[in-house]
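K.L.:
Build the 3D model from these lines:
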Amino acid sequence: MNNRILELLEAKENEGYVSGEWLSQELQISRTAIWKQIKKLEAAGYVIEASRRLGYRLTGRPSKLTAQELGIKFQAKNVTMIGGLRLFDEVDSTQNIAQRLAEDGAPEGTLVIAEQQTNGRGRMGRKWVSPSGKGIWMSFILRPGMPIHFAPQLTLLTAVALCRALRAAAAPLDIGIKWPNDLLIGGKKISGILLESTAEEERLRYVIAGIGISVNLTEDDYPPELREIATSLRIQLGRPLDRAEIIAGFFSQFQQLYAVYQREGFAPIQTLWEALSVTLNKPTRLIIGGLETTGTPVGLNEQGALLVRRNDGAVVPLFSAEQVPPGDNGS
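P.N.:
Got it, this is the predicted structure:
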C-alpha cells in the first residue's frame, strides 16, 4: 500500500497537492488509512507536505549514503583506517552484522552502515530510535590486541573523537560528553556509543564500536516520551546536515586519536575527555547494580574509571554505573 500511495504522489508531483479524498477514492481506503500510510512514508525518509485544505504533496526523498560519496569524503579527510565498507538499507542492528563479520575474520576498520535499524540497541539494552535516511547508524571493527581491562578507555576515546567531529560539523552547538557513552546538547541526547568486546586469554580479540547519531531527525520522529530528553542536530541547528561529511569527520578524528593512544597511552585522551565532559564537578545520582547513590564526578583515573567523590569525602573509581544528573529521569 505504501508503494501505491508513493506512485500516486510521484505521478502528480508536478501538479501540486493531491487531495486526501482523491487518494481515498483511488485506493478504496479511508482518509484515516491514507494518513497512516503517509506517516509510514515519512518515517522511511520521504518529505511530504500536508495541508488540511489541499491534501498532500511530495517534496523530498530519502538521501541514501553511497560508497562513492563516502570514499570521496574519506579521501578528502585523509581517512585511511577503513578496512572495508558494508552499506545496508535495513538491518536489525549494525552491531550484529559487524560482530558476524569480525568472527569471520574481517580486518580492523571494517565499517557497517545502515540506513535504518529495526532493533538498534544502546547501552544496558535500551532501544535506539533510528528511522531511515535521517541518522548515522554504524558499527566498526577494532582489533587492538591489548589486555581486556583497557576496553573502557576505547569507549572514552570514541566519545572524544565523536564529540570533536560533531562540534566541527555543527558549530556553534555546544556538544558535550556525559559519562560514559552519551553526547548531549543542552542536556538532551543526540548520540550514543556502545562498545562490545570479545576476549581470549585476557586479551581483546576484537571490539565492535557502535555509534548512533541523530542527525536529521525532526520532532515527529521521536515518540512523545523522548522529546524532552532527546534531540537531533537538525532540530538544534534548524537545517539538515551532510551525513557523509560527519562520518568522514568522525573517522578523521578517531584515526588521529587512536594513533596518539597507541603511541602515548591514555593520558592525552583523559585530558581531552575531561575538557569535553558536561557532568564533571556536578552533583549526580548514580545507579550501580540497581541501587542508587549520590556523588560528584571529579575526573578519570589512568585506567579510564570515573572518579566520584562520595558524600563522606572519599573518592572512589567506577567502571560501570548509570550517571543521572539531577532532574533527569535516567533515559
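
K.L.:
C-alpha only now, for contacts and for neighbours.
P.N.:
Will do.

K.L.:
which residues are contacting stretch 107-114?
P.N.:
The contact list for stretch 107-114 (C-alpha atoms under 8 Å, 6 or more residues apart in numbering) reads 81-91, 94, 97-98, 136-143.

K.L.:
now the other sequence, so there's something to compare against:
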Amino acid sequence: MTVALAPGATAWRLEVHDELGSTSDHCIARAGEGVEAGLAVMARRQTRGRGSRGRDWQDPGGNLAFSVLLRPAEADGAVGLWPFVASLAFYGAILPWIHDPAQLRLKWPNDLLLAGCKTAGILIERGSDATGRWLVIGFGANLRAVPSITGRSLACVAAYGTAPDPEIVARAICAELDRWQAVWRAEGFASLRAAWLERAHPPGTRLVVRGESGQVEGSFVGLDEQGMLLLHCADGLKRISTGEILLLDRDAAGASGGTGT
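P.N.:
Okay, here's the model as predicted:
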C-alpha cells in the first residue's frame, strides 16, 4: 500500500508492507531505479534488519522498522549533520507517547534512550550512481517489545508510556524531518546543536567511547560546531568523530543494538 502524505516541504509517499527483509535495502534498491526523494517505507515485520556496525536486528513484532529516501542537494553535503536532523525528528515523533518526557533522552549521535536504556536507533547510508546522489535514513524503535539480546539493556515505549501503531510514528517522523530540515537551512547547525543538547543526557554524564584503536572514558561536555562529541578525559578535552558510545551507569554491559532497519 502506498499513500501520499499531507503536503509539505517533501513529497512524501508512504509504503506500508506486511513484511520486508530490510526497509533500508528496499529504499536503496529503489534509489538505483531513479525514484525521487520522499519515498518512505515501513514494514510490519522485518526479517533481515540491521543496526550500526553491521549488527543484526531482531524484530519481535509490533515495533518500528522504517526508512526514507532523500536526495540531498550539494548545499546539504555536510553528511555528518544528518544524524542530528534525523535524531531530532525521531525524538519528536516518539515523545508524545512517553508519560514522563524527562525519561526520553538523545545519545550521541542518534540513539534514543528511555531511563538510560536504548529504545531506538538510526542508520544512515549514502551513495551515488547514474540516478544521482541519495541518502537513506533507517529508523528502528522498540515500541511494544524488546528483543532478547544477552548483555544489552534495552527498553520499549510501552514500558514508559503508550505504544503507538508504527504507522503513526512513521508519519510523524516524515513531518518532523521536514521541520528540522527547515530549521537547519534557515538557521544553520547552531540551532540544531542547541535543540539536540536540550534533549540529550546532561553535561557531566560519564561515557565510554569504543573505537578501532581502543576506548576512552570521560565526562560529556557537549558538541563542537561540527557536531563532534566533546569529552573531558583525564588527559584533557577530546573531540570524538566516531565510535560506540556507552553510558557508564547503564550501558557498560553493552546496551547498544536492538533497533535497526
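
K.L.:
circling back: just the buried ones from the contacts of stretch 107-114 of the first structure?
P.N.:
Buried by 16 or more other C-alpha atoms under 10 Å: 82, 86-87, 91, 94, 97-98, 136-143, out of those.

K.L.:
related to what we said a few turns ago, just the contacts of stretch 107-114 of the first structure: which are in strands?
P.N.:
Per DSSP state E, strands hold the following members of the contacts of stretch 107-114 of the first structure: 84-91, 136-142.

K.L.:
so where is stretch 27-45 of the second structure in the first structure?
P.N.:
Under TM-score structural alignment, stretch 27-45 of the second structure corresponds to residues 98-116 of the first structure.

K.L.:
Can you mark which positions in that stretch are buried?
P.N.:
Under the neighbour-count criterion of 16+ other C-alpha under 10 Å, stretch 98-116 of the first structure has 98-99, 101-102, 106-116 buried.

K.L.:
cool, and stretch 269-281 of the first structure?
P.N.:
Those would be 269, 270, 273, 274, 276, 277, 278, 279, 280, for stretch 269-281 of the first structure by 16+ other C-alpha under 10 Å.

K.L.:
just stretch 148-162 of the first structure next, same as before
P.N.:
Of the residues in stretch 148-162 of the first structure, those buried by neighbour count under the rule 16+ other C-alpha under 10 Å are 148, 151-162.

K.L.:
quick one: the longest helix seen in the first structure aligns where in the second structure?
P.N.:
Secondary structure of the first structure per DSSP state H: the longest helix is helix 243-264. Counting by TM-score structural alignment, helix 243-264 of the first structure lines up with residues 166-187 of the second structure.

K.L.:
now what about the matching stretch, what contacts it?
P.N.:
Residues outside stretch 166-187 of the second structure that contact it (C-alpha under 8 Å, 6+ apart) are 5, 8-10, 12, 14, 16, 42, 44, 62-66, 85-86, 88-90, 92-94, 143, 191-192.

K.L.:
mean deviation of the longest helix of the first structure from the second structure?
P.N.:
When the second structure is overlaid, helix 243-264 of the first structure sits 1.8 Å from its aligned residues on average, using mean C-alpha distance after the TM-score superposition for the first structure.

K.L.:
and that helix, which residues are buried?
P.N.:
Of the residues in helix 243-264 of the first structure, those buried by neighbour count under the rule 16+ other C-alpha under 10 Å are 243-255, 257-258, 261.

K.L.:
Stretch 104-120 of the second structure now?
P.N.:
Within stretch 104-120 of the second structure, the residues that count as buried by 16+ other C-alpha under 10 Å are 104-114, 116-120.

K.L.:
where along the stretch 151-300 of the first structure do the helices fall?
P.N.:
Remark: helices assigned in the stretch 151-300 of the first structure by DSSP state H, counting those that start in this stretch are 151-169, 233-237, 243-264, 267-276.

K.L.:
Reformat those as a markdown table; add distance to residue 300 of the first structure.
P.N.:
A markdown table is the format used below for the helices of the stretch 151-300 of the first structure (distance: least, C-alpha to C-alpha, whole Å):
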| stretch | distance to residue 300 of the first structure |
| --- | --- |
| helix 151-169 | 10 |
| helix 233-237 | 28 |
| helix 243-264 | 16 |
| helix 267-276 | 7 |
